[in-house]
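Asks: What follows is a predicted structure for the sequence shown.
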Amino acid sequence: MGDVAVGARSEQGGPEEEPVGAAGGTEPAGKAEQAEKTGKAKKKAGQQRPFWKELPLLVVVALVLALLIKTFLVQAFSIPSDSMQDTLQRGDRVLVDKLTPWFGSEPERGEVIVFHDPGTWLRDEPTPEPNMVQKALSFIGLMPSANEKDLIKRVIGVAGDTVECKGTGPLKVNGKPLQEPYVFPGNTPCSLAPEGQFKVTVPKDRLWVMGDHRQNSADSRFHQDEPGNGFVPVGNVVGRAIVVAWPIDRWATLPVPDTFDQKGIDKAAATAPTAVAFVGAVPLVLLRRRVAVRRAERRG
């Protein structure tokens, strides 16, 4: 006999039962309800929540991000004086890089830096009392802090450097006269004031800083008789000013000028190759002498 077809009678004589869900069959009531519930759940999940319900979460996330950026990345500061003209004008807003110091980077010559008052530089400067809105905005970094006593100057000398001013200049670092195109027009690189005539060597972990408006900047020169002798501790540095962000028509980056690429400024860099060459040459000379002695002995 041939094969039994699907749906034919079984050997017992009754029709074979068709599979559940096959053509012509019906789904159980429980599964139909479950499918309906699943469809409603998917539809509900696909619906977006109203914006007003999402807004508080967005605000919280934005505030947290702003606080993290202020703490670890960049912070805005306002320029309160004319001491850095023409590079920076009173009222400019600068963004300060706070990230690189976390990786052990220290300020270099020519950088414009923001630093906490070493102790007495701003003792006679009044501290304005901000309102609640200003306090909140400064806390998250959207406004400069009014309570912190910070200054902004250009790094002229780092640890080990000898910085010197005689007469009206030029300013010298490690005996090398500097070409300073950033000095305020009409100013001389050195001031004839008693404080403006100096020769100092920067100690370890300290900086010598000066303003670009040389005749209108109470910088390291004017604090030599105070604790710290006018030097700024590296630990007081908040970060490097990298860009003028406001007003828009003043937008500009703040790169390190070519001034500090002049040959001869870095004594260590200038003398190190000679020292290394000398140390490396000694073994070669001794080896050559030994070879010459052996050859002489063989000939004898």
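Replies: Structure received. Numbers count the residues shown, from 1 in each chain.
Asks: alpha carbons only for contacts and neighbour counts from here, please
Replies: Noted.
Asks: Run a quick neighbour tally on the residue nearest to Leu171 when sequence neighbours are not counted.
Replies: Excluding its sequence neighbours, the residue lying closest to Leu171 (Cα to Cα, 6 or more residues apart in numbering) is Cys165, at 5.2 Å. Residues near Cys165, counting by other Cα atoms under 10 Å, number 22.
Asks: tell me the contacts of Cys165?
Replies: Going by Cα atoms under 8 Å, 6 or more residues apart in numbering, Cys165 touches Leu171, Lys172, Cys190, Gly196, Gln197, Phe198, Lys199.
Asks: hang on, isn't Asp117 packed against Lys153?
Replies: No. Using Cα atoms under 8 Å, Asp117 is not in contact with Lys153; the gap is 11.6 Å.
Asks: Please identify which of those two sits among more neighbours.
Replies: Using other Cα under 10 Å, the more surrounded residue of Asp117 and Lys153 is Lys153, with 25 against 18.
Asks: quick one: contacts for the more buried one?
Replies: Met84, Val112, Ile113, Val114, Val209, Met210, Gly211, Asp212, Asp219.
Asks: count of neighbours near the fifth one?
Replies: What that stands for is Val209. So Val209, with other Cα under 10 Å, has 24 neighbours.
Asks: any residues touching the host helix or strand of it, and which ones?
Replies: Element membership for Val209, per DSSP states H and E: strand 206-210. With contact meaning Cα under 8 Å, 6+ apart, strand 206-210 is reached by 153-159, 202, 217, 219-221, 230-234.
Asks: Write a ChimeraX command that selects only the buried members of those.
Replies: To isolate the buried members of the contacts of strand 206-210 in ChimeraX, using 16 or more other Cα atoms under 10 Å:
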select :153,154,155,156,157,158,202,217,219,220,221,230,231,232,233,234
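Asks: which one is the residue nearest in space to the middle of the chain nearest to, not counting chain neighbours?
Replies: The residue lying closest to the centre of the chain (Cα atoms, centre = their mean) is Asp97, at 2.8 Å. Closest residue in space to Asp97, ignoring its immediate chain neighbours: Val74 at 4.8 Å, by Cα to Cα, 6+ apart.
Asks: also this one, for the comparison:
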Amino acid sequence: MDTEAQHTERDPSSDTEEGSRSARVPDDSGREGPAGPAAAEGPLESAAAEEPLESAAAEERRPGPSWRRTALVGGACVAFLLLLSHFVIQPFLIPSGSMEPTLQVGDRILVNKLAYRFGNEPARGDVVVFDGTGSFVDEQPRDNPVTGLLHDGAAALGLAEPDETDFVKRVVGTGGDRVVCCDKDGRITVNGVPVEERYVMLGDRPSSVPFDIVVPPGRLWVMGDHRSQSSDSRDHLGSAGGGMVPVDRVVGRADWIAWPFGRWSTVPGTDAFAAVPAPPAGGHGAGPHG
């Protein structure tokens, strides 16, 4: 007796018919439609497919940095730098070797414009930037105001050479001082005291031009450290100002060398005038006056 279960064979067509009947059920309207999980997932899959497209469209519509915003930020930065250079610290480009070895051609120095704003005045030994109009050069109006404005802006940022009326020199005599060149040892004397000018370019004499002057009140006698290459107060003894720079024409004190990086430092100070006394209260009674 055959005890094994008898496998009944099913007609394949019956499976197909049952699958067809189970896959299609009538909806509320009586129409047949997809049933089961497939029917539920259809609309969700469609929404999911549309989401990336909507996200991409939203990303495109999202505002990004515009050229107007960039221009506004850039303009604000430039305005800030111009205000800073006008009132606080101004960079200057050294165009000549008249202050070597202290300052070299191509140095960019930072001038402290607050150094003499609160009652302080330039002192002997200070390296100063000043407007030489009326003392070193005659005032000459610019032909093109637009070019002049652009140049002033570039010079204020240290990107161009300063005006031809701007100079950088060292203060040797202040108001009331008697400055003489030279004593029997070839040294400059201030109020009768010889000055050891170690900052002068090696090989240069303190001055090849003899002079004996008394600095008027409110003015300065200035000289370059590279005496043989400097056009300074000595060269303007015969002019209207006598080579003396008005204190109110001083832009500021050169305090730092900012560029190149290899020379990044403060401008070296000097104690050469430490022993020089104040001028006599009654003034100097002898010697020519500038």
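Replies: Structure received. Quick caveat, the model's predicted, so the values are computed rather than measured.
Asks: Of the contacts of Cys165 of structure 1, keep whichever come out buried.
Replies: Buried among the contacts of Cys165 of structure 1 by 16+ other Cα under 10 Å: Leu171, Lys172, Cys190, Gly196, Gln197.
Asks: May I see those residues organised as JSON lines, with distance to Ala62 of structure 1 and secondary structure added?
Replies: Converted to JSON lines, those look like this (distance: Cα to Cα, whole Å; DSSP: H, G, I helix; E, B strand; the rest coil):
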{"residue": "Leu171", "distance to Ala62 of structure 1": "47", "secondary structure": "coil"}
{"residue": "Lys172", "distance to Ala62 of structure 1": "47", "secondary structure": "strand"}
{"residue": "Cys190", "distance to Ala62 of structure 1": "47", "secondary structure": "coil"}
{"residue": "Gly196", "distance to Ala62 of structure 1": "47", "secondary structure": "helix"}
{"residue": "Gln197", "distance to Ala62 of structure 1": "50", "secondary structure": "coil"}
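Asks: farthest-separated two in those?
Replies: Across the buried ones among the contacts of Cys165 of structure 1, no pair lies farther apart than Lys172 and Gly196, at 12.6 Å, counting by Cα to Cα.
Asks: which position in structure 1 aligns with His86 of structure 2?
Replies: Aligned by TM-score structural alignment, His86 of structure 2 pairs with Thr71 of structure 1.
Asks: In terms of helices and strands, where is that match?
Replies: Using DSSP H and E, Thr71 of structure 1 sits in helix 51-72.
Asks: Just the buried residues of that helix, please?
Replies: So for helix 51-72 of structure 1, counting by 16+ other Cα under 10 Å, buried means Leu63, Ala66, Leu67, Ile69, Lys70.
Asks: From the chain's centroid, how far away is that helix?
Replies: 21 Å (Cα atoms, centre = their mean, to the nearest Å).
Asks: So which elements touch that helix?
Replies: If contacts are counted by 3 or more Cα pairs under 8 Å, 6 or more residues apart in numbering; DSSP states H and E, helix 51-72 of structure 1 sits against no helix or strand.
Asks: Residues touching that helix, excluding its own?
Replies: Helix 51-72 of structure 1 has contacts (Cα under 8 Å, 6+ apart) with Gln75, Lys98, Leu99, Trp102, Phe139, Ile140, Gly141, Leu142.
Asks: Out of those, the closest to Ala32 of structure 1 would be?
Replies: The nearest one, if we look at the contacts of helix 51-72 of structure 1 relative to Ala32 of structure 1 and count by Cα to Cα, is Ile140, at 54.4 Å.
Asks: in what helix or strand does Ser138 of structure 1 lie?
Replies: helix 132-139.
Asks: what's that helix in contact with?
Replies: Contact with helix 132-139 of structure 1 is made by Leu67, Met143, Pro144, Ser145, Ala146, as judged by Cα under 8 Å, 6+ apart.
Asks: ok and that helix relative to helix 51-72, angle-wise?
Replies: Put simply, helix 132-139 of structure 1 runs at 60 degrees to helix 51-72, going by axes from the mean of the first three to the mean of the last three Cα atoms, to 10 degrees.
Asks: ok, now how distant is Val200 of structure 2 from Leu93 of structure 2?
Replies: 21 Å (Cα to Cα, to the nearest Å).
Asks: Next: Asp177 of structure 2.
Replies: Asp177 of structure 2 is 30 Å from Leu93 of structure 2, by Cα to Cα.
Asks: So which of these two has more stuff around it?
Replies: Taking other Cα under 10 Å, Asp177 of structure 2 and Leu93 do not tie; Asp177 has more neighbours (27 against 21).
Asks: Remind me which helix or strand Arg240 of structure 1 belongs to.
Replies: strand 237-246.
Asks: repeat for Arg289 of structure 1
Replies: helix 267-299.
Asks: So what's the gap between that helix and the chain middle?
Replies: Distance of helix 267-299 of structure 1 from the chain centroid (Cα atoms, centre = their mean) equals 45 Å.
Asks: what does stretch 107-120 of structure 1 give?
Replies: Its chain's C-alpha centre and that of stretch 107-120 of structure 1 lie 14 Å apart, by Cα atoms, centre = their mean.
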